[in-house]
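[1] Provided below are the primary sequence and the corresponding predicted coordinates.
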Amino acid sequence: MPLSITHPIFIRETLTGIIFCLLIYGVVFAFPLLGVFVLLFLPLPVLFYRLKLGRNSGLLIAAVSFFILVLMTKGVAFDTLYFGLLLATGMVLGECLERHISIQKTMGLTTLMAAGVIIAALMVYTISQGRTLSVIMTDYMNQSLSIAKQLSPEIGMDPDMTQKLISSMMIVMPAMFMVSFMTTLWMNILLIRKLLTRKGIMIKSIEHLNLYKAPEMLVWAVIGCATALMIPLGPVKIVGINCLIVLMLVYFFQGIAVVSFFFQQKNTPMALKGFCYFLIAVQVYVLILVIGLGFFDNWIDFRKLSASRK
């Protein structure tokens, strides 16, 4: 039975969750380079206390943390909206996991929620600013590059190179956002599973993540996106390349699930697993190999093949 919001334990634990969120803010603002990685875990305090204490605790942590963020930044901007989205993500994940919704549906529903919120927020923001979205995004990316140059003065780019980089990034910006968001989702699901396992709590929908498999219909989406790249129409190509990048991430998740499955089957030492995961993270060719492994798993079914051999 959920605790009352006036219960001392509820108050103490909820305040702890808010403090964790504020610590993440502090790292992000004080150490921007490190903050890029720390920000991945912003949904975790909301998610953890949502599952531990109930919906009221999660809502309080998300709402109070966002309110403090607005006070800190003295307004609402892109970064503020994204932080708020991550806080809301913790709540949505908590709702899905409590209802034992499958991992595929959890990822899909949360991603669609995020896309809808971002589109609506951008529409409101552009109207309030009286500028087009492309102008706002270009200004934002110019500011981001300026900050990057200040943090790393050795980075030198002439104005033409900078504009080309911004133009290229504008094309794949939707896909980059979705990749970042979906990676954040996956990382928080992995972490909450670890935390719950240590407390002896098992959630069936995330108990066997190394059996994850993307919906089979996505294969046709990959084929369609690859075909769109060959059509000599700019908007069609832009949609195709953005969708293809997101789909590659989905198959990366499936590929890494296959790798994790074989590590578990072979009782691979932790040091060797860590080295292999590091290699996947830093070597592009190994990363592509894992994506291919996930894609062709739809036909070959490596995990079933291994089980049948045993």
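    Nice, thanks for sending it over. Residues are numbered from 1 along each chain as shown.
[2] okay, CA-based contacts and neighbour counts for the rest of this
    Will do.
[3] neighbours of residue 51, just the number please.
    20 (other C-alpha atoms under 10 Å).
[4] thought it was touching residue 92?
    No - between residue 51 and residue 92 there is no contact under C-alpha atoms under 8 Å: 11.0 Å.
[5] Skipping adjacent residues, who's closest to residue 138 in space?
    residue 166 (7.1 Å; C-alpha to C-alpha, 6 or more residues apart in numbering).
[6] Contacts only, for that neighbour.
    138, 141-142 (C-alpha atoms under 8 Å, 6 or more residues apart in numbering).
[7] The same query, at a cut-off of 10 Å, please.
    137-139, 141-142, 145, 160, 173 (C-alpha atoms under 10 Å, 6 or more residues apart in numbering).
[8] ok, it to residue 206 distance?
    Residue 166 sits at a distance of 38 Å from residue 206 (criterion: C-alpha to C-alpha, to the nearest Å).
[9] Need the residues that contact stretch 217-234.
    235-248, 250-251, 295-296, 298.
[10] Please apply the same query to stretch 185-201.
    By C-alpha under 10 Å, 6+ apart, the residues outside stretch 185-201 that reach it are 40-45, 47-48, 51-52, 86, 89-90, 93-94, 97, 103, 106-107, 110-111, 179, 181-184, 202-203, 206-209, 253.
[11] In addition, the following structure is provided for comparison:
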Amino acid sequence: MNLSFFQNSFLRLLLTITLFLAASLLPFAGLVFLLFLPLVLYVLCFLADPGKTLIAFLASLCVVTILLWALNASASAPALAAAGFAGMLMFWTVQKRFSVEGVVLLPSLLLVGAIALYFIYGGMQLSITPWQLVEKRIQEAVELNIRLYSQFPLNAEEIQEITNSKPQMISLFTMIFPALCVIAAVFTIWINLLAAGRLLKGRGILPAPLSALSEWSAPAWLVWIFIAAGGMSAVPMAPVRFSGVNLFLVASFIYFLQGLAIVSFFFQHRNISPFFRFLAYFLIAIQQMLMIAIAAVGLFNLWVDFRKYLRKDRTTD
């Protein structure tokens, strides 16, 4: 990519961001563009002047918001704003040399805050509580998925079994909704950072805090939260169990990320080809048991230190 494309033309920068914002509004495919909107703003801040990038984003956001308002579809604008500002915040934390945890946590909190504001404002609009709106949205999503499953070539008994399990599914996803929001936000920022790192590395840009993500480890004290949350999940009192389940899921996800970092470290030290790396990550993404195994690797790394043994094997070779 020619850097002058961004450095010499504010209009081109404006056009690039506007087109990406517009693409984020497409049905179905737009979700992919929205998820990687932080990456676009983050990378553009490196390739162009950060101040110009911010101005171009604000101008593009205003244009798109006005068009959405004219079409009576302005509800999508806050999502665009949150994703874009998350990318700008990623750049700011990297420039300020925050730790990996800070670079991931602050933009993730911004996304979680945006989700919370959506349900607070939406609940006020419908004269219901935010939590009732959460239940309403989850019920709509479950019913939509049941209708989709009913179109698959399944026998009547299987379809009826799925339909009968609707109350349990709604109850389950409502209970773990806070954890799902946190996990989705953190994973979005993590993936954007990884993808942006590859793009920037090819242009000789390697932000210092992110130069060794494969070396990252979760804080040692997290294991106590993990254990306490597991115990709380078994308590029959609803508020305690609710908190325990959500904390347990978030802690497990953090260990999953640490496990992925260890897998990445192994790939780098063994010079595994990109094709086999992609295949391995794809299998991890679709196989639940592999996800659990990777999270277990992340957890037991607290005592085993797998990377230490990988370094020894590399030295021996």
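    Done, it's in. Given the structure is predicted, the values throughout are model-derived calculations rather than measurements.
[12] about what we covered before: between residue 51 and residue 92 of structure 1, which contacts overlap?
    Jointly contacting residue 51 of structure 1 and residue 92 under the rule C-alpha under 10 Å, 6+ apart are 58, 98.
[13] Alignment lookup: the residue nearest to residue 138 of structure 1 to structure 2.
    When structure 2 is aligned by TM-score structural alignment, the residue opposite residue 166 of structure 1 is residue 170.
[14] quick one on the thing from earlier: select only the buried ones of the contacts of stretch 217-234 of structure 1 in ChimeraX?
    Burial among these is assessed by 16 or more other C-alpha atoms under 10 Å; the matching ChimeraX selection reads:
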select :237,238,239,240,241,242,243,244,245,246,247,248,250,251,295,298
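[15] Looking at the contacts of stretch 217-234 of structure 1, which are in helices?
    Using DSSP state H, 235-248, 250-251, 295-296, 298 are the members of the contacts of stretch 217-234 of structure 1 that sit in helices.
[16] Could you measure from residue 32 of structure 2 over to residue 277 of structure 2?
    22 Å.
[17] Among the two, which residue is more densely surrounded?
    The neighbour count for residue 32 of structure 2 versus residue 277, taken as other C-alpha under 10 Å, is higher for residue 277 (16 against 13).
[18] Quick one: average offset of the strand or helix carrying the more buried one versus structure 1, please.
    Using DSSP states H and E, residue 277 of structure 2 sits within helix 274-286. On superposition with structure 1, the mean distance recorded for helix 274-286 of structure 2 (mean C-alpha distance after the TM-score superposition for structure 1) is 1.8 Å.
[19] and for that helix, what span of structure 1 is it aligned with?
    With TM-score structural alignment as the criterion, helix 274-286 of structure 2 aligns to 270-282.
[20] Please apply the same query to stretch 91-100 of structure 2.
    Using TM-score structural alignment, stretch 91-100 of structure 2 pairs with 94-103 in structure 1.
[21] Tell me which residues of that stretch come out buried.
    Applying 16+ other C-alpha under 10 Å to stretch 94-103 of structure 1 flags 94-97, 101, 103 as buried.
[22] And the contacts of that stretch?
    The contact list for stretch 94-103 of structure 1, computed with C-alpha under 10 Å, 6+ apart, reads 43-44, 46-52, 54-55, 58, 88-89, 91-93, 105-110, 186, 189, 192, 203-209, 212-214.
[23] Now list the buried members of those.
    By 16+ other C-alpha under 10 Å, those give 43-44, 46-52, 54-55, 58, 88-89, 91-93, 106-107, 109-110, 189, 192, 205-206, 209, 212-214 as buried.
[24] Mind checking which of the residues you listed land in helices?
    Going by DSSP H, the helices hold 43-44, 46-52, 55, 58, 88-89, 91-93, 106-107, 109-110, 189, 192 from those.
[25] Verify the contact between residue 88 of structure 1 and residue 59 for me.
    Yes - using C-alpha atoms under 10 Å, residue 88 of structure 1 is in contact with residue 59, at 8.5 Å.
[26] what is in contact with the two at once?
    In contact with both residue 88 of structure 1 and residue 59: 46-47, using C-alpha under 10 Å, 6+ apart.
[27] Take the buried residues of stretch 94-103 of structure 1 and write them to CSV, including secondary structure.
    Putting the buried residues of stretch 94-103 of structure 1 into CSV (DSSP: H, G, I helix; E, B strand; the rest coil) gives the following:
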residue, secondary structure
94, helix
95, helix
96, helix
97, helix
101, coil
103, helix
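[28] How about the contacts made by residue 45 of structure 1?
    14, 16-21, 58, 61-62, 87, 90-91, 188, 192.
[29] out of those residues, which one sits closest to residue 117 of structure 1?
    Of all those, residue 87 has the smallest distance to residue 117 of structure 1: 12.6 Å, by C-alpha to C-alpha.
[30] Look up how far residue 150 of structure 2 lies from residue 156 of structure 2.
    Using C-alpha to C-alpha, residue 156 of structure 2 is found at 9 Å from residue 150 of structure 2.
[31] So which of these two has more stuff around it?
    Legend: neighbour count by other C-alpha under 10 Å for residue 156 of structure 2 and residue 150, higher for residue 150 (17 against 10).
[32] so that one makes contact with residue 158?
    Yes - assessed by C-alpha under 10 Å, residue 150 of structure 2 is found in contact with residue 158 at 9.2 Å.
[33] From residue 139 of structure 1, how far out is the residue nearest to residue 138 of structure 1?
    10 Å.
[34] okay, and the common contacts of the two?
    With C-alpha under 10 Å, 6+ apart as the test, residue 166 of structure 1 and residue 139 both reach residue 145.
[35] residue closest to the middle of structure 2?
    Nearest to the mean C-alpha position of structure 2, by C-alpha atoms, centre = their mean, lies residue 188 at 1.9 Å.
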